[in-house]
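J.: what follows is a predicted structure for the sequence shown.
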Amino acid sequence: MTTRAVAKGIGHYLPERIVPNSEFEKTLDTSDEWIRSRSGIERRHFAAESETTSDMAVKAAEAALADAGMTASDLDAIVVATSTPDLTFPSAATMVQAKLGMERGFAFDVQAVCAGFVYALTNANALILSGQARRVLVIGAETFSRIMDWTDRSTCVLFGDGAGALILEAEEGEGTSADRGILATDLNSDGRYKDLLYVDGGVSTQTTGHLRMVGKEVFRHAIEKLCATANTALEKAGLTAQDVDWIVPHQANLRIIKGTAQKMKIPMSHVVVTVQDHGNTSAASIPLALSVGKARGQIKEGDLVVTEAIGGGLAWGSVVIRW
């Protein structure tokens, strides 16, 4: 028998304010057609002025707990993937822990930008496999609208806010690729590419900063690295791309999503796409897409799902999970 980290509940939250592409036409030299043609994005959600990353994370967590039929007292740990926490410290995860009324266990943040949820899932999987925790709530939550340069049309039109949450629970499997749960993970980073995607501020510089991106270079790295990490994780699981029911990619750019699927020889009919409605929500994008995919009736129990993401660092990775 082999211990597996099995998905038990999924949920998401999106802020009330919806921002269509046309809203940017008032202040920038851009258009709905320009944004759609380059990214596939049609609209995104922005957090309310008083709404924080941990606020959104809690709402996504509550939805996931309801889906799993659990309460916060059933959890052993919380892992929050975010690059936009409420405060420098304590972690957003401990704030979520308090707001959920969870008085036991432990909570911590993971920061790998857009790859954050993949990194958080991998950490949660390791906690379960080691016996450190039996039930782990994994959340991706971001308020990227707070770090945008609203004069930079190449970046500010691409990002949105939101949160998604997934609950993993230890179960015994047969140790084969037919098991439910996380079957394989693959993580990578290369700090030499820091200047391709970063925020030009931080605690030690006593500034908040704004997101900066060399879009063409990020695009060039994305398809190659996403395809490679997904295939590596599948190989670790003893599977191939032909076994995949659903690719649930980081929702950054429709051209990247299509390019990766094409390179993996997976039809777009087997790819969950939400970027048109949410924009790039960084660490929140994969759990958001998983939740929406399940709600649409796309992702069903027993389906083989591959998630893959790349973000600032550069950091990238993938997870193979049987739903």
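T.: Thanks, I have it.
J.: drop to CA atoms for contacts and neighbour counts, all remaining ones
T.: Will do.
J.: may I see the buried residues of stretch 84-96?
T.: T84, P85, D86, S91, A92, A93, T94, M95, V96 (16 or more other C-alpha atoms under 10 Å).
J.: out of those, which one sits closest to I18?
T.: Closest approach to I18 among the buried residues of stretch 84-96 (C-alpha to C-alpha): T84, at 19.7 Å.
J.: assumed that closest one was part of a strand.
T.: No: counting by DSSP: H, G, I helix; E, B strand; the rest coil, one finds T84 to be coil, located in no strand.
J.: that one contacts G140, doesn't it?
T.: No: counting by C-alpha atoms under 8 Å, T84 does not reach G140; the two are 10.5 Å apart.
J.: for the stretch 201-323 of the chain, what spans make up the helices?
T.: Assigned by DSSP state H, counting those that start in this stretch, the stretch 201-323 of the chain shows helices spanning 215-236, 254-264, 275-278, 285-295.
J.: ok, structure two:
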Amino acid sequence: MPRTILTNQDMERYVETSDDWIVSRTGIRQRHISDKDENTGDLGYAAALAALENAGIAPEDLDYILVATTTPHALVPNTSSYIQAKLGAVNAAALDINAACSGFIYGLELADVLLMRKTIKHVLVIGAEVLSKITDFTDRSTCVLFGDGAGAAVLTKGEGLYATLTGADGAKGQCLHTSDFAVRNIIAGDEPSPHLIQMDGKEVYKFAVNILPESVKKVVEEKGHALEDLDWVIPHQANVRIIEAASKRLGIPMEKFFVNIGSTGNTSAASIAIALDDMNKTGLLKKGQKLAMVGFGGGLTYGAVYLEWTKEA
């Protein structure tokens, strides 16, 4: 997470708001903001180093690096190549994924498929975002939500995922979007417009409260388990109200939902990875526990993963 913290009180400098207003509607109390010269690749690199150390894997042992982001370090080269070079992961292929807030889940599913190949043993999946760089700090409906950060995980052959689900409803893509890419406008003779996040909050909320419980049910049922068998649900940290609504629809108590949005804000593709790291560091994850991770966001995309935790505490 970037060092700079922007509290709800700090947000009062930008828009008409208050800590009570933000907390009551989102559950967010602060968010981390990247510095001017701190970008997606820098955050992703730091997360990758920590994940590799945690997994006991050397960079040169990696076969593939997947980076989920909507805010790439640059258009060319891709962020995964930038991180590959900094790591010295000379044997790894490098690919970026843009599935917005579902990106880390998409990355886990792709990694699971890649590990079926005989030649691939270790895949590094990173979620990294610098959303503050595309946030309109005059728009109260979005600027209070988003923060920056990165998280990463190493997947190894023989420790595969148990069930995955990904999907999209592209017809609703304009509910959460930025303007068209500038080059397209320039070629057409138009002035480029700032690529800032725009969101129809009500439509995104309706989508999320339906797709989150549906996705969790499907991946759990695929493995023949019941919802009450789950030890943890690790949702994308978009809004605590969405998580509470999903808890009611699933009949799973909020105590089983891991929530850290209060200290991170919505970090899009990074949020589930950051949540996993928080849980791992604080000893919440125990060997044999059954987990469901679920993401949803721009696209509109969604995805879920069911797995049993195999790492010793």
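T.: Happy to help now that I have it. Because the structure is predicted, anything quoted here is derived from the model rather than measured.
J.: let's have the buried residues of stretch 84-96 of the first structure in TSV, adding distance to I35 of the first structure.
T.: Listed next are the buried residues of stretch 84-96 of the first structure as TSV, based on distance: C-alpha to C-alpha, whole Å:
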residue	distance to I35 of the first structure
T84	24
P85	28
D86	29
S91	34
A92	32
A93	34
T94	37
M95	35
V96	34
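J.: hmm, back to that, can I get the helices of the stretch 201-323 of the first structure in TSV with distance to E33 of the first structure?
T.: Below are the helices of the stretch 201-323 of the first structure laid out as TSV (distance: least, C-alpha to C-alpha, whole Å):
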stretch	distance to E33 of the first structure
helix 215-236	18
helix 254-264	14
helix 275-278	13
helix 285-295	23
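J.: which of those sits most buried?
T.: helix 285-295 (a mean of 24; mean count of other C-alpha atoms under 10 Å).
J.: what range in the second structure matches it?
T.: Under TM-score structural alignment, the counterpart of helix 285-295 of the first structure in the second structure spans residues 271-281.
J.: where in the first structure does stretch 143-151 of the second structure fall?
T.: Counting by TM-score structural alignment, stretch 143-151 of the second structure corresponds to residues 156-164.
J.: next, the distance between the ends of that stretch.
T.: 22 Å (C-alpha to C-alpha, to the nearest Å).
J.: between the helices of the stretch 201-323 of the first structure, which one is nearest to V319 of the first structure?
T.: Among the helices of the stretch 201-323 of the first structure, helix 215-236 sits nearest to V319 of the first structure (C-alpha to C-alpha), with 6.6 Å.
J.: give me the contacts around that closest one.
T.: By C-alpha atoms under 8 Å, 6 or more residues apart in numbering, the list of residues contacting helix 215-236 of the first structure from outside reads 154, 184-187, 196-197, 240-241, 256-257, 259-261, 263-264, 306-310, 316-320.
J.: how about 7 Å then?
T.: Residues outside helix 215-236 of the first structure that contact it (C-alpha atoms under 7 Å, 6 or more residues apart in numbering): 184-186, 196, 240, 256, 259-260, 263-264, 308-310, 317-320.
J.: now that helix on the second structure. Mean distance?
T.: Following superposition, helix 215-236 of the first structure is found to deviate from the second structure by 0.9 Å on average (mean C-alpha distance after the TM-score superposition for the first structure).
J.: picking up where we left off before, for V6 of the first structure, find the nearest of the helices of the stretch 201-323 of the first structure.
T.: Of all the helices of the stretch 201-323 of the first structure, helix 285-295 comes closest under C-alpha to C-alpha, at 14.2 Å.
J.: show me what that closest one packs onto, helices and strands only.
T.: strand 2-13, strand 161-173, strand 246-249 (3 or more C-alpha pairs under 7 Å, 6 or more residues apart in numbering; DSSP states H and E).
J.: out of these, which gets nearest to R43 of the first structure?
T.: strand 161-173 (11.2 Å).
J.: with the second structure overlaid, report how far the following helix or strand past that closest one is off on average.
T.: Using DSSP states H and E, the helix or strand that directly follows strand 161-173 of the first structure along the chain is strand 181-189. For strand 181-189 of the first structure, the mean deviation from the second structure after alignment is 1.0 Å (mean C-alpha distance after the TM-score superposition for the first structure).
J.: in the second structure, which residue range corresponds to the helix or strand just after strand 181-189 of the first structure?
T.: Going down the chain from strand 181-189 of the first structure, the next helix or strand is strand 197-199, by DSSP H and E. Mapping strand 197-199 of the first structure onto the second structure (TM-score structural alignment) gives residues 176-178.
J.: just how off-centre is the match of helix 285-295 of the first structure within its chain?
T.: 10 Å (C-alpha atoms, centre = their mean, to the nearest Å).
J.: what do you get for stretch 33-53 of the second structure?
T.: 14 Å.
J.: show me the contacts for the residue mapped onto D86 of the first structure from the second structure.
T.: Residue pairing (TM-score structural alignment): D86 of the first structure is matched to H73 of the second structure. Residues near H73 of the second structure by C-alpha under 7 Å, 6+ apart: N39, T40, G41, T79.
J.: mind checking which of those are in helices?
T.: T40, G41, T79 (DSSP state H).
J.: what residues are up against the last one?
T.: Taking C-alpha under 7 Å, 6+ apart as the contact definition, T79 of the second structure lies against G41, V67, P72, H73, D96.
J.: let me have the residues you listed in TSV, extended by distance to R13 of the second structure.
T.: Output for the contacts of T79 of the second structure, formatted as TSV (distance: C-alpha to C-alpha, whole Å):
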residue	distance to R13 of the second structure
G41	29
V67	33
P72	28
H73	28
D96	35
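J.: between these, which is nearest L108 of the second structure?
T.: Of those, the one sitting nearest to L108 of the second structure (C-alpha to C-alpha) turns out to be V67, at 10.4 Å.
J.: average offset of the strand or helix carrying the closest one relative to the first structure?
T.: Taking DSSP H and E as the criterion, V67 of the second structure maps to strand 64-68. Average distance, strand 64-68 of the second structure versus aligned residues of the first structure after superposition (mean C-alpha distance after the TM-score superposition for the first structure): 0.4 Å.
J.: number of nearby residues for G88 of the second structure?
T.: 13 (other C-alpha atoms under 10 Å).
J.: these two touch, right, it and D61?
T.: No: G88 of the second structure is beyond contact range of D61, at 10.2 Å (criterion: C-alpha atoms under 7 Å).
J.: show me the helices in the stretch 1-150 of the second structure, by range?
T.: Using DSSP H, counting those that start in this stretch, helices in the stretch 1-150 of the second structure cover 8-11, 19-26, 40-55, 79-87, 103-114, 140-143.
J.: many thanks, we can stop here.
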